Every structure is written in structure tokens, then in C-alpha cells.
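A.B. asks: just need the structure, nothing else, for what follows:
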Amino acid sequence: MTVLDMTIVNVALDHLSRAFEAPLSVIQWAVTGYSLALATVIPVTAWAVGRYGAKRVFLTAVALFTLGSGLTGLAWNAGSLIAFRVLQGLGGGMIMPVAMTVVLRAAPRERKGTMMGLLGIPVLIGPMAGPILGGVFTDSLSWRWIFFVNVPVGALTLLLGARVMRSDDERIRRPLDLAGLLTLSPGLAALLYGLTLGGERGGFGDAGVLVPLVAGAALVTAFAVRAPRAPHPLLDLRLLRRASVGRAVTTVVPFSAAYFGSMILVPLYWQQERGLSATEAGLLMAPQFLFSGTVMQFSSRVSDRVATRAIVVPGVLCAVTGFLAFAVQAGPGTPYWRLVASLALMGTGVGMTNMPVMASATRGLADSEVAAGSTALNIILQIAASVGTALTALLLTATDGFRTTLLCGAGLMALALPMAMRLPRLSPSGGTSQR
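C.D. replies: I've put the predicted structure just below:
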């Protein structure tokens, strides 16, 4: 539901603007505020898990997200809508990294790939289902159901979580890195805000874009410089120096940036170039996500038995080929089936790449390091997605053409290939090669 809420609101922005008699630029903050709240709260996740336990933090986060959802559905003006969306994001930001921590701690080394594949399902289904459900709820019921739908799901999650999840036996009681919190959280929020605004405005020269961008980058850099020397850093960046983690990160960053950039670019192509509705665009993208989700389950399980490199390198090649095929054919008269087939090929490659890489990054982590590792990976992916989205919007404005922007996206994704070739070449059962 947290991933779904990043896209489900997009198709209702026009309805919300009319309902509250507010400019679209103001209503857009219902999306931006949610994303920034997500980014702001993620850095504190590892500390909170160590201090209070994963079960307690998870249930608290779900309760906050569910409460925020219900209140957002009851919003009476634009200000209350944005405020409750921020509350929603503050709860939602912790859910995925805590869930990842719980699952990775429980899973033995030889099954981490399988578990990561299961965790990856929401990441793929959410963006696909969001525009479709958003359109159906808005057209057939009311925009309020976009948020009310989270309430029964959240209540069921709380019930199951309270009954099924085990309480943590050990706690890591360390002081909160207040200096780290005051640099990383606002730094990420400012950085992502600057990237988002720059993408929307088609450039980064405006003071309203440049100031938060530079300030955010400076704060994040200050955190990165200080963290390795801090006695109890908010986030242990030393984990990134390990070969298994570092190589996985350098593979997934350009790949994810290109992939999330395509998530806004392809629907715009369907709607602006081909004149389709948001719901129709979502349905045409469904095969891509279905292929991704299905292939991910197989590739994640296989990654527990064979070398990561043997899966990910063909996966990157497959995704780049599909992306490139779509880019070359993008035009006003190309048959739909050829474009959908290209996206399905791209989805197949995504399913072979993302979660096997993430599983490779976490296999070498001790239980005490999993919370910090999963938090760091979630932050890195959030930044990569924002960079990819902003870069895509900027290129689309600068080039004034879908094909050129799509070709650049395929080129960015291809940068993951040389990094993927440095991933472990031995299977998890046979040990991980660091050469």
C-alpha cells in the first residue's frame, strides 16, 4: 500500500484541484509531501529497530500510515489533504526497510534470494495497480476511496503482525546520532525536493530549485564525511566498502534510475503521443509488470543456487534490449503489440536484475548489520529513483521528443552492465567471490 500510494494519487490530481478549488501546483504537494516524508523518516529506521525492536516499530509505522490514510480521505481542504499525506508518509517510510530487516534476519543465507523476491512483489505491483485503481475509484466512487482503501488493509496488517511477528530477543541500545539525524534527514528531503522541482520546471538554474538542491547535497555530504568517524552513526556507511555491498549498489543505481525514469516517461508517451487515457496507459503497461513479477520469483529462487553474475548480466542485457526496442519504435503509428512486447522484454530483464542484486548485497551481513544495510539500500534506491525521474523530466523538456529521451534512458540503464560483470561469480552455497 505504501508503494501504491506513490502513484495512485497521480490520476486524481485534477479532481482534487477542482474539489478543493486549489491550483494544481498546490495539490501537487499531496504527492511531493508524501515522497519527502518517506525520505525523511527512512534514515532513523535502523536506530529505531535497535532501540525498540522491529515488531514494535513495524506495527507503529503501519498504524501511523493507516491513520494518515483515513484522515486524508476525510480532508476538507488542500491544506488538510497535504498535512495528512505527510503523516501518511512518515508512517509509510519505515514499513519497507523494517519489513526487509525482519525477513532477512529470519531467512538463512541460502534462502535470502527467495525472500527478496517475495519482498519485491509490492514494488512492481504498486506502480502498475496505482493508476488503474486511482482511475476506477475516482471515476466510479470518489477520490476519497483512493485513501480509504488503505484502512482495511492496514487494520488487517496490524492484526496479523501482532499475532504472527516475533518480538525481538536482543536490542541494540545505542544513543541516537542527533547530529547525523539533523544532517541526513533534512538533507535528503531538500535534495529530493530540488530534484523533483528541477524535473518539473525543466532545469536547475532557478533559485527555487538550486537552493534546496545545493543545501541538500551539502547536508548529505556532511553526513557522509562525519559518519565513518562517529561512535554511533545514524547509518553505518562503512558497510558500503564491502565488495558484495558496494558492487551491488553500483549496479543497481544506474539501473534503477533508468527504470524509475521510464515509469513516468512511458505513460506520458501513451497519453500524449497516442492520445490514451490514464487507465488505458496503465493497462498497456500491465504486461511489463506481470512479466517482471513472475520472472522475479524464479530468478530470486535461482539466485540462491547459482552465481549472481550469471543471472544479472543476462537480465541487464534483456532489459536494455527491451528498453532500446521501445525507444527505437516510439512514434505515433507503431502497432501497440510491438511496443507492449518490448516493454514485456524489458520487464523480464528487470525481474532478473533488481532483487538478485539486492539479495547479493545482503548475504554477507550479520544479523546485527541487517537493519543498517536495508536502511542504506532503501535510501540509495530512493535517491536513484528521484534522480532518474528528474533527469527524465529534464531531458523530455530539453529535447522535446520522446524518442531521444527514451534512448538516453536505455543508455543510462546500459551503464549497469560493466558493474554487473563484477558481481560474485560463485554460487552462495559455494562462497561469494570478491575478486
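A.B. asks: rest of the way, CA atoms for contacts and neighbours
C.D. replies: Will do.
A.B. asks: centroid-nearest residue for the protein?
C.D. replies: The residue lying closest to the centre of the chain (C-alpha atoms, centre = their mean) is residue 382, at 5.3 Å.
A.B. asks: hey, where'd the helices end up in the stretch 51-200 of the chain?
C.D. replies: Assignment of helices within the stretch 51-200 of the chain using DSSP state H, counting those that start in this stretch yields the ranges 54-73, 78-106, 112-136, 145-148, 150-164, 178-201.
A.B. asks: coming back round to it: I'd say the residue nearest to the centre of the chain and residue 39 touch.
C.D. replies: Yes - at 7.2 Å, residue 382 counts as touching residue 39 under the criterion of C-alpha atoms under 8 Å.
A.B. asks: Proceed likewise with the subsequent sequence, for comparison:
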Amino acid sequence: MSAAPAAPGDATLVLPPSRRILITIGVMSASTLMALDSTIANVALPSMRGSLSATTDQIAWVVTGYIIASAIATPLVAALSGRLGRKTIFLSSIVAFSVTSALCGLASSLGELVVFRVLQGVSGAAFYPLSQAILLDITPRERYGQSMAIFGLGVMVGPILGPTLGGFLTEELSWRWVFFINVPFTVGSFVLLALFLPGAARDRSRPFDLFGFVLLSLALGSLQLMLDRGEGQDWFASREILLELGIGSTALFMFLVHMLTSPSPYVSPAVFRDRNFANGLIVSAAVGVVLYSGSIVMSTFLQELRGFDVMQAGLLLAPRGLGTAVGMLLVGRLIQRYDPRGILLVGLTIVAISLVDMAHFTARTDVMPILFSGVLQGLGLGLVFVPISTIGFATLPPALRNEGASLHTLSRSLGGSAGVALSAAILSARTEGDFARSLADVAPLDRDFARLAGPLLDLSSPQGLEIVRLMLARNALETAHQATFWFLFAMVLAAVPLLLLLRRPPRAGVPAPTSAAPAPHPSDAAPEA
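C.D. replies: This next block holds a predicted model:
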């Protein structure tokens, strides 16, 4: 099936509304599955560990392998879709994701499961960037906000609902169903896109930059591995972490030099000349920090301090997704009437307020304030995601959309990985440090403390000393969570000044500024079959 641009110079494809809806359902089914799979397996790790006779460190590779593989493969999507066709890559990725999901569920050993999860991460890497690029291509510019609201709904809500769904499937069926559940949805997505997604132009004139790809893959893989394993390896006290940092930093430096000097680089420098898009990448990374880290930190708070089990914690986190959905629905309408930069500022402010509220949580905090803060944070995230996507892509030349969407996805993922790693480091360091200081403070006061405790607590007995240690450890964990929420608040605050660097995107019918020249678009580009 073919479709023509709306007008000369306009990349929007003219499609019947019913066909646009079916394409949207197809691409969003795939993207939501990718978002769900980033967190759905986390709560099932203990069950997998017992079933496959693995250690805690070994089973962690089920998550780590998926994340690293996806990060490495994401930049490759733009190059392959340009040469082989966007539709071909998307459909092939859906088939591969479906097959590898089924293989993950059928795995009989840890080695098999890790290999299949790596392949699943590679297969699904195309879903985010291509879904975003496709939605932009089939949507008129004046409706970009609504289009990005739909895209953001799946991307933002998926990771939040993942633990809840994963806990339910693991308890009621088996950990294998956190993978099997993907199969029917991928089949439906494949059928819709095979029937209704139009082909796009291919660009075979630009040679594939193998050297650039190897350098970027090495940089992303090494740095991602450092972030994922740093906490367990005591960070820079470990030779492994220092080696990964050295390899990643060197490869990244070489990649940047190569990108700026090569005639046909793996990532075109032209994409960074668009000021809105470049600054939007940083804000997107900050959103990734709060989206992933906030969920994990709150989950540990609910389980370790408030005493909820995995399923209960998942249910208490679910309203955060409800807030995000409401924010997406609101912003889809507001963005047509108001400056997206103003909406972005409101969203960041709401997220910041929610984090200040969470930074005051204690082990005695009631459920209602927890639910309210979660909904508030979700609302703010919903108001942030759509404007930053709209602002970033409104002035980006259509020829750079595939690359832009890949980088947008990558920045959010890397922000999430860095945020999770830093949050875990803060939690660990503050818990150990506060516990040690509290223990040192109590030691000189043992006699007075024993007099006050009286017969309720005998400090001369091992049981009494253990009770004191547990009390101090609990208080240390509480202050550590508060410090981590303050760190996330600081990350949001740091993103606010970047709003001053953003230009208001052009309204419908107004030509976009040409500050960033489009990448070469060969006249002999062959239409995709």
C-alpha cells in the first residue's frame, strides 16, 4: 500500500482516519510490550532463581543482558531502517521478539534464558524509535501533541505497570508467563502493520559505518555494564568497573571524533544542530531518571520499610500509571492551545513537588499520602513527556527522524540506567554510613539508654543488642530513602534551566526554521515494497 505526502515538502502521509488508527494500535502494541518487558521480569527473579538453580548475581543477568542488548541495538535501528526499509525492519523485529519471548518462557537453564533475553532485547530495540517516527509521519503537524501523548502513554505507563502484572502472573501461573504473554499481542501487531503500514523511502546511498557502529556499541555496552554492576562490585574499588569505565570512555571519545571527521558517520552530526532536539535529549534523560529510579526506590521503600509484599507494593505503585494516563490525556489537548514550554515547566514543577513530598516519607507514613504522591508524580511525568517530544521533533528535518527517534529513546534509557545505578549507590552508602554513625553515637550512651529502657530492653543480652541494631538499621534505611528522593528532586531541578534554551515550535502552517539542514535525501531513493 502506498501513501502520498500531504503537500510538497510535507512529510506527513495522507491516510484515511481508520487506517491511521489501525497503524497506531499496531505500533503502540509493540512499544507497550517493550516498555512492560523492561520491568515485568524484575519481580519474577526470585522464582526464576529457584527454578533454574541460580545465584542472585547470576539471575541478575536476565535483566542486565536485556538492557545492554537493547541499548547497543537502538542506534542500529536508524541505519537498518534507512537501508532495508522501516516496514521490513519493524515486521522482522516483531517476529523475532515473539519467537525470543516464547524461547525465554521455554528456557530450561540459566544460560538459555540469558541468551534468549539478550536476543529479545536486540529484537525489541526497534519498537520505540520506529513507533515514534511512524506516528510522526502519519500525523499532521498540528496534531503532533496528541500523537506523542498516545506514544508516551505506552512508553511511560508500561514500566510502571510491569511489576504489578509480573507479580500477578508469577503468583497465579508461573514466571514463564511473563514472557509467554507477549506472543498473542505481537501476532496482532504484526497482522495490523503488515496490512496497513505503508512503505517508506529507502536510502541506500549512505554507506554503513561499521567502525562507528563498533565504537558506539563498545561504549554503550561497557558503560551500561558498569552502571548495572557497579553497586554489586563496590564501584571504583573494583578492577572490573575501572576496566569497563576505561573501555567505555575511550570508545566514546573515539566515536565522537570519528563522527565529526567521517564523511558518512554512523550518527549524523546534523541531528545535534537542532537546538530544540539537542536540549530535549538532556531533558529526556532527566525524565528517564525519575521514571525508572522513582519506581524502584518507592518499591524498596514500600517493601523494606512499610512491610508490603511484592504484589501489594505493585498495586500501590499502579496509581502512578493512572496519573500518567491523565497527564497524557490532558496534554494532548492543552498543547494545541498553549506554549509547550509552559506545559513542560508545569510538569517538571509537579514532579519536583511530588519528590519533595516523598523525601518526607517515614516508616509510619500512611497509605493515602503515598498514593497521592504517586498519582501526582505520574501526572507530572505525563505533562513532561509529550511537550519535550513535540518540541524536539517539530523542527527536526523529516530525513533525520529515524536517527532522532533512536537517540531520543537511547537518552531516556541511559538516563534511567544512570539514575537507577546512582540511586542504588546513594541508598547503599547512606544506609551503611547512617547506621555506622548511629551505632557510634549510641555506644557511649549504653548505660543511660539501658536505664531508660528498663526491663523492656536488656542491653547486656545478645537479643537486646540485636533489637537496638535493627532499630538503628531501620532508621538508617529511612533516611537513606529520603536522601535518594532529594537526589531525584535535584535532577529535576537541574533540567529546568534548559527550558530557557528551547524555542517555541512553529504552529501548523508555519514553516519550521531551517537552522538544521536536512540530511541528504537522494532523489533515487527507492520506495519500500
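A.B. asks: now the TM-score, please.
C.D. replies: Both chains were compared after superposition, and using TM-score structural alignment, normalised by the length of the first structure their TM-score is 0.95; 433 aligned residues with a C-alpha RMSD of 1.8 Å.
A.B. asks: what does the residue nearest to the centre of the first structure correspond to in the second structure?
C.D. replies: When the structures are aligned by TM-score structural alignment, the residue of the second structure matched to residue 382 of the first structure is residue 413.
A.B. asks: leaving out chain neighbours, which residue sits closest to its match?
C.D. replies: residue 288 (6.3 Å; C-alpha to C-alpha, 6 or more residues apart in numbering).
A.B. asks: does that neighbour touch residue 409 like I think?
C.D. replies: No - counting by C-alpha under 8 Å, residue 288 of the second structure stays clear of residue 409, with 9.6 Å between them.
A.B. asks: what's the counterpart of residue 277 of the second structure in the first structure?
C.D. replies: Aligned against the first structure by TM-score structural alignment, residue 277 of the second structure finds its counterpart in residue 245.
A.B. asks: and that match, how many neighbours does it have?
C.D. replies: Counted by other C-alpha atoms under 10 Å, the residues lying close to residue 245 of the first structure total 23.
A.B. asks: doesn't the match of residue 382 of the first structure fall inside a strand?
C.D. replies: No - counting by DSSP: H, G, I helix; E, B strand; the rest coil, residue 413 of the second structure is not found in a strand; it is helix.
A.B. asks: what's the closest non-adjacent residue to the counterpart of residue 104 of the first structure in the second structure?
C.D. replies: Alignment note (TM-score structural alignment): residue 104 of the first structure maps to residue 136 of the second structure. Closest residue to residue 136 of the second structure apart from its sequence neighbours, by C-alpha to C-alpha, 6+ apart: residue 144 at 6.7 Å.
A.B. asks: count the residues that sit near the equivalent of residue 195 of the first structure over in the second structure.
C.D. replies: With TM-score structural alignment defining the correspondence, residue 195 of the first structure maps onto residue 227 in the second structure. A total of 22 residues lie near residue 227 of the second structure under the criterion other C-alpha under 10 Å.
A.B. asks: what's the answer for residue 496 of the second structure, then?
C.D. replies: 14.
A.B. asks: cool, and residue 201 of the first structure?
C.D. replies: Other residues within reach of residue 201 of the first structure by the criterion other C-alpha under 10 Å amount to 16.
A.B. asks: ok, the residue nearest to residue 136 of the second structure - contacts?
C.D. replies: Under the criterion of C-alpha atoms under 8 Å, 6 or more residues apart in numbering, the contact partners of residue 144 of the second structure comprise 136, 390, 394.
A.B. asks: the last one corresponds to which position in the first structure?
C.D. replies: Under the alignment by TM-score structural alignment, residue 394 of the second structure pairs with residue 363 in the first structure.
A.B. asks: distance check, the closest residue to that match other than its chain neighbours against residue 432 of the first structure.
C.D. replies: The shortest distance from residue 363 of the first structure to any non-neighbouring residue, by C-alpha to C-alpha, 6+ apart, is to residue 109 (6.0 Å). Applying C-alpha to C-alpha, to the nearest Å, the value for residue 109 of the first structure to residue 432 of the first structure is 11 Å.
A.B. asks: how about residue 148 of the first structure?
C.D. replies: To residue 432 of the first structure, residue 148 of the first structure is 46 Å away according to C-alpha to C-alpha.
A.B. asks: before we move on, the earlier item: okay, now the spatially closest residue to the match of residue 195 of the first structure that is not a sequence neighbour: neighbour count?
C.D. replies: In this structure, residue 227 of the second structure finds its nearest non-sequential neighbour in residue 421, 5.5 Å apart by C-alpha to C-alpha, 6+ apart. Counted with other C-alpha under 10 Å, the neighbours of residue 421 of the second structure add up to 21.
A.B. asks: any idea how far residue 421 of the second structure lies from residue 223 of the second structure?
C.D. replies: With the distance defined as C-alpha to C-alpha, residue 421 of the second structure ends up 11 Å from residue 223 of the second structure.
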